[in-house]
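*Asks:* Quick one: sequence and predicted model below, then my questions.
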Amino acid sequence: MTALERAISNPPTVRGLESRSPVDGLQRRSVGFVDVLAQSVSAVAPSAAATTIPLLVTVTAGGATVWSLAIAMLLSLLVATTVNVFAKRIASTGSLYTFVSKGLGTGAAFVTGVALLIGYGFIAMFALAGAGYYLSILLHRFWPSMPASTLVVAVLVICMAAVCLVVLVRGIRLSTRVTLLVESASVGIILVLVGVLLSRFGPVPDWSVLGFDASPENLAVGAVLAITAFVGFESSSTLGVEARRPFASIPRSLVWTVIGAGLLYLVTSYSQLAGFKAMGADITASQAPMNDLATSSGVEWMGLLLDLSVAASFLACAIASITAFSRVVFSMGREGVLPSRLGSTHRRFQTPHVAILTALAIVTPVSVLTLVLADGAWAAMQILIVVAAGGYITAYILVCAAAPVFLWRIGELTAWPLIRAVVAGVLLSIALGVYLVVESTSARGVGVWVFLVAIVLGVGVWVLRHRHRPWLSSTIGIYDETVSADVLGGQSEHG
């Protein structure tokens, strides 16, 4: 018997390890890279974003739409690589909320957590409303006599929330595989349609649609709106406990998601702008640009597939966003920041079922209420995306501020991570300030005030909780730790 074989058969005792992880109850090390990538891709919902976000950006940025998307892609890459400073070292369910606690402390971490919950929650509402909106368009194609009312969309939203509940409670592998399948099919349909459209325009590209005729403030607002096409790319970091190789798979998933989605957005935004110019029509007058282009190109049947695929993509986005939302809530429940019941898991499926139920109990009625108050799905979606953008970008700014401090504390700060984090943080801060000011005077202005009120209320909750439970300062920031069962010869402190 070799020395290695003897060590394996009779390993030396390794003491000082706990028998249970602080986030025990989830399916530790159960999902591979494909599932991790699926979480980020589905949260971004590239096919849904590719058909809706360019239109929202064009309303503000005009001819600089493609440039706004390119700037957003660059900023998102800077943020993704900054988040990877933590993702390569910490496996957590709290994502940026946990990461910021390691750099800026518990107060900033809680603000980040609130901002993340706003982002994930309102993106989930946006996605449910979008799925209902596109499904209603599809149903109206087959049943023209069906009333195109807000009530129909609201009923569809409730039905899809029920689908989300079933998929999410039954396990992370099911939810990630379902969402990846849906997104892959949706992106495929969009790329085929883009290929058809580009072939109709002729072999010579129309470079005039790549103009740069927007004012600086409109370009900034356009870039922030374009960033909403990328938000959620960091959501795979909420699977740090469940990923098999979290320090490798999560960082790769963040970067690959941003690059893949960015390239898709650049191609689809160009095809939409060039297509409408060739038609002599105004893209801002359309509520479904890709459908209108498919009809004008004589492939209306592809519009039907597109409606179905985009609705499915929105549903996948809702599932992924609620997955991330529930895991941040789960982390807060385990820490005692929120009621401990939220930190429990399902005995059979090993999912944070209470946090999932809580998320859906918030997201579903607020989605329906917004549909009613905004008097339509499209108007509601524009308000919801404004709130979500404010939450996400606030969290991104804070993690950019935390990364250099964290690296300095562990003695690993170098020039490039510092420059990258500072550039991303400063540019995002400027863009967010301009964005909130400009949007506050627009038709979507109510979204700005909802975001600001939500942040203030969140900070107020933290102040009250911390006053009554000062020990929270020492519990925030839990993450998955090596346990005795992970190590040959491991023996817990209590075993």
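*Replies:* Here it is on my side, so go on. Numbering: from 1, shown residues only.
*Asks:* make it CA atoms for all contacts and neighbour counts henceforth
*Replies:* Fine.
*Asks:* Residue 194: how many residues sit nearby?
*Replies:* As a burial measure, residue 194 scores 22 neighbours (other CA atoms under 10 Å).
*Asks:* Past the helix or strand that contains it, which element shows up next along the chain?
*Replies:* Using DSSP states H and E, residue 194 maps to helix 172-201. Downstream of helix 172-201, the first helix or strand assigned by DSSP H and E is helix 216-227.
*Asks:* Now do the buried residues in whichever helix or strand comes after that following helix.
*Replies:* Next helix or strand after helix 216-227 toward the C-terminus (DSSP H and E): helix 246-279. Neighbour counts over helix 246-279 (16 or more other CA atoms under 10 Å) mark 246-247, 249-259, 261-262, 264-276 as buried.
*Asks:* Same check on stretch 372-388?
*Replies:* Buried-residue list, stretch 372-388, by 16+ other CA under 10 Å: 372, 374, 376-378, 380-388.
*Asks:* May I see the buried residues of the helix holding residue 194?
*Replies:* Going by neighbour count (16+ other CA under 10 Å), the buried part of helix 172-201 is 172-173, 175-180, 182-184, 186-187, 189-190, 193-194, 196-198.
*Asks:* for the residue nearest the centre of the chain, what are its contacts?
*Replies:* The centroid of the chain falls nearest to residue 232 when counting by CA atoms, centre = their mean (1.7 Å). Neighbouring residues of residue 232 by CA atoms under 8 Å, 6 or more residues apart in numbering: 40, 43-44, 120, 321, 392.
*Asks:* Looking at those, point me to the pair that's furthest apart.
*Replies:* Largest separation among the contacts of residue 232 by CA to CA: 40 and 392, giving 14.1 Å.
*Asks:* Of these two, give the one with the bigger neighbour count.
*Replies:* Neighbour count, other CA under 10 Å: between residue 40 and residue 392, residue 40 has more, with 32 against 23.
*Asks:* Presented hereafter is structure B, for comparison with structure A:
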Amino acid sequence: MGQISASQSGAGSVSTQLLRSSINFLHIVLMVTAAAAPLVVASTYIPISMAAGAGMATALTYAATTAILLIFSVGFAQMAKRITSAGAFYTFSAQGLGRPMGLSVGFVVLAAYSMISAAIVGGFGFYGSALLDEHFGLSVPWYWVSITGLVLMFVISYFRVTFTARILGVLLALEVLVVLVVALATVFSGGTQGQQPEAFNPGEWGAAPAVGIGFFLAFWSWIGFETTAIYGEETRDPKESVPRATYIAVLTLGIFYTFVAYAGTVGFGDDSPAQAGTLIDQYFFVLADSHTFGFMRTLMDFLVVSGFFACAFAFHNNASRYFYSLGRDGILPRALGRTHEQHKSPHVAAGVQATIAITAVAIFAIGGADPLVHLATWLPIFCTLAVLLVQFLVCLAVIGYFNRVGRVTGADWAKTLAAPVVGAVAQGAVMYLLVNNLSFLAGGDVMVVKLIPLYVAVIAVAGFLYALWLRSSDPDRYATIGDLHDDELEELFIDEQYVESGLEHDRRVD
């Protein structure tokens, strides 16, 4: 299997293990939901979709995206039941499509998650700077707020993962409570024209400004839900907890987003798209003023900042674990695969990720970029396209993996063939819509944005070619690509249904 121990790798007694069984099912759900940043989605992405994306069909678009991601999650969950790794998409792809494709996926998702942290922290800097100015009379440039936030993320991630989970859990609970209060108050009040059942009429897609933009924003709202698998190595009973957490996270976020988008439509009735275009980031703040108590808006001013922080922090942890996984496999410098002796956190990888994000923020700041228009818009386009491509390939990996190990029942065929095929087609369709609307998303014919598909392709090809080079020049390192590092998990997995049919489930990859 190519497994390399600490002594074999020359690391001696250096710690390379994460803190096993340290987090539970609830912690996973909290962290993946924090990555979705409910208040950020409500205050920013839903109004933009109403104004320039799915229009009156925004709630329907979120409902449709929920269905697509639930279908994708079926195959994803089947893989998570059998493979537990901090590498998640990277490891799944290596096991299902072979090592070269696995490393290609690993490079793409690492680049995406690394840049998502930088992109989201741009919003944190923008709103944090405004908050300091309005409520405390302090004039602090957005980039210093962003950089301070990234340093704080590294400090927190240096300690045990349970510390991270508690912080994200508290921030998330406050976010969800505030958004629900505003949404419920708006719906129960009937807004300006009463309830809006036409918001769920597919015919509204035909009148939408740009359906592709609506789906882009919806998928962007979910990016990071594979956090469930990333924390598998640190989870109690990962074979049960990870799949269950994935389904619950996707479904609860979907219901939440759909309801909040519907509340936004009820707020101004037929005039909602026009009002959203005028108010944009103030849309739900105005609804809060109109339908709740006065202090809610002030509370939202603070929580939108904490929401951006929680979201950026969650992706900081995601990217850190991908750096850690690739470092542990020896694909990237092995120092990245080290963990803290006491806390068992991937502290080296976390430091590298924080440095990369700080550098990205500095480059945008020096170039005079706007933190929302450029940093928090252009980078998410790249990240979303990259993650959609990865999810498309993971669907194929599920099919390839179970083609090799075999299927027994009709349910097996539905979960590991039919569902991944539907998921792959859906991911491909959304990728097409995204690429077809690049200029619109960028706010103009911007060459650096038009070349985003090329950037993603170059990264994917680089990973694939690097794997081929390793295969010929360093077979031992090549053998570690997508490896499984838990001795218990390295044994051949024999599921009860396979035992009964005489089929054994192995994990060897070409």
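*Replies:* Cool, got the structure. Given the structure is predicted, the values throughout are model-derived calculations rather than measurements.
*Asks:* re earlier: take the buried residues of stretch 372-388 of the first structure and lay them out in JSON lines including secondary structure.
*Replies:* Below are those laid out as JSON lines (DSSP: H, G, I helix; E, B strand; the rest coil):
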{"residue": "372", "secondary structure": "helix"}
{"residue": "374", "secondary structure": "helix"}
{"residue": "376", "secondary structure": "coil"}
{"residue": "377", "secondary structure": "helix"}
{"residue": "378", "secondary structure": "helix"}
{"residue": "380", "secondary structure": "helix"}
{"residue": "381", "secondary structure": "helix"}
{"residue": "382", "secondary structure": "helix"}
{"residue": "383", "secondary structure": "helix"}
{"residue": "384", "secondary structure": "helix"}
{"residue": "385", "secondary structure": "helix"}
{"residue": "386", "secondary structure": "helix"}
{"residue": "387", "secondary structure": "helix"}
{"residue": "388", "secondary structure": "helix"}
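*Asks:* between these, which is nearest residue 351 of the first structure?
*Replies:* residue 388 (24.9 Å).
*Asks:* mind checking what that closest one lines up with in the second structure?
*Replies:* Alignment note: residue 388 of the first structure maps to residue 383 in the second structure; criterion TM-score structural alignment.
*Asks:* Its match reaches residue 116, doesn't it?
*Replies:* Yes. Using CA atoms under 8 Å, residue 383 of the second structure is in contact with residue 116, at 6.3 Å.
*Asks:* Residue 135 of the second structure: how many residues sit nearby?
*Replies:* 11.
*Asks:* Correction: the previous question concerned residue 152 of the first structure.
*Replies:* Look at residue 152 of the first structure: counted by other CA under 10 Å, it has 15 neighbours.
*Asks:* Now for residue 489 of the second structure: which residues touch it?
*Replies:* By CA under 8 Å, 6+ apart, the neighbours of residue 489 of the second structure are 83-84.
*Asks:* how close does the counterpart of residue 128 of the first structure in the second structure sit to residue 479 of the second structure?
*Replies:* In the second structure, residue 128 of the first structure lines up with residue 121, judged by TM-score structural alignment. The gap separating residue 121 of the second structure from residue 479 of the second structure is 36 Å, by CA to CA, to the nearest Å.
*Asks:* neighbour count winner among those two?
*Replies:* Neighbours per residue (other CA under 10 Å) separate residue 121 of the second structure from residue 479, with residue 121 holding more: 36 against 21.
*Asks:* does the more buried one really touch residue 308, like I thought?
*Replies:* Yes. At 6.6 Å, residue 121 of the second structure counts as touching residue 308 under the criterion of CA under 8 Å.
*Asks:* And residue 277 of the first structure? What does it align with in the second structure?
*Replies:* Counting by TM-score structural alignment, residue 277 of the first structure corresponds to residue 269 in the second structure.
*Asks:* My understanding was that that match contacts residue 199; is that so?
*Replies:* No. Applying CA under 8 Å as the test, residue 269 of the second structure and residue 199 come out as separate, 9.8 Å apart.
*Asks:* So which residues of the second structure form strands?
*Replies:* Counting by DSSP state E, the second structure forms no strands at all.
*Asks:* what about the longest helix in it?
*Replies:* Longest helix of the second structure, by residue count under DSSP state H: helix 99-136.
*Asks:* And the helices in the stretch 351-495 of the first structure?
*Replies:* Counting by DSSP state H, counting those that start in this stretch, one finds helices in the stretch 351-495 of the first structure at the ranges 353-374, 377-409, 415-440, 445-468.
*Asks:* Pick the most deeply packed of those.
*Replies:* Mean neighbours per residue, mean count of other CA atoms under 10 Å, is largest over those for helix 377-409, with a mean of 24.
*Asks:* tell me what that helix is packed against?
*Replies:* For helix 377-409 of the first structure, the elements it packs on are helix 65-87, helix 96-104, helix 106-142, helix 216-227, helix 353-374, helix 415-440, helix 445-468, judged by 3 or more CA pairs under 8 Å, 6 or more residues apart in numbering; DSSP states H and E.
*Asks:* on contacts alone, who are the packing partners of the fourth one?
*Replies:* In other words, helix 216-227 of the first structure. helix 46-61, helix 65-87, helix 377-409, helix 415-440.
*Asks:* Over in the second structure, find the residue span the second one aligns onto.
*Replies:* On the basis of TM-score structural alignment, helix 65-87 of the first structure is assigned to residues 58-80 in the second structure.
*Asks:* Tell me roughly how far that stretch lies from the first structure on average.
*Replies:* Compared with the first structure after the fit, stretch 58-80 of the second structure shows a mean deviation of 1.2 Å (mean CA distance after the TM-score superposition for the first structure).
*Asks:* list the buried ones in that stretch?
*Replies:* Judged by neighbour count (16+ other CA under 10 Å), stretch 58-80 of the second structure contains these buried residues: 58-80.
*Asks:* again, but for stretch 470-488 of the second structure
*Replies:* In terms of neighbour count (16+ other CA under 10 Å), stretch 470-488 of the second structure has its buried residues at 470-471, 477-485.
*Asks:* which outside residues touch that stretch?
*Replies:* Contact with stretch 470-488 of the second structure is made by 1-4, 83-85, 87, 90-95, 99, 102-103, 326, 329-331, 467, 490, as judged by CA under 8 Å, 6+ apart.
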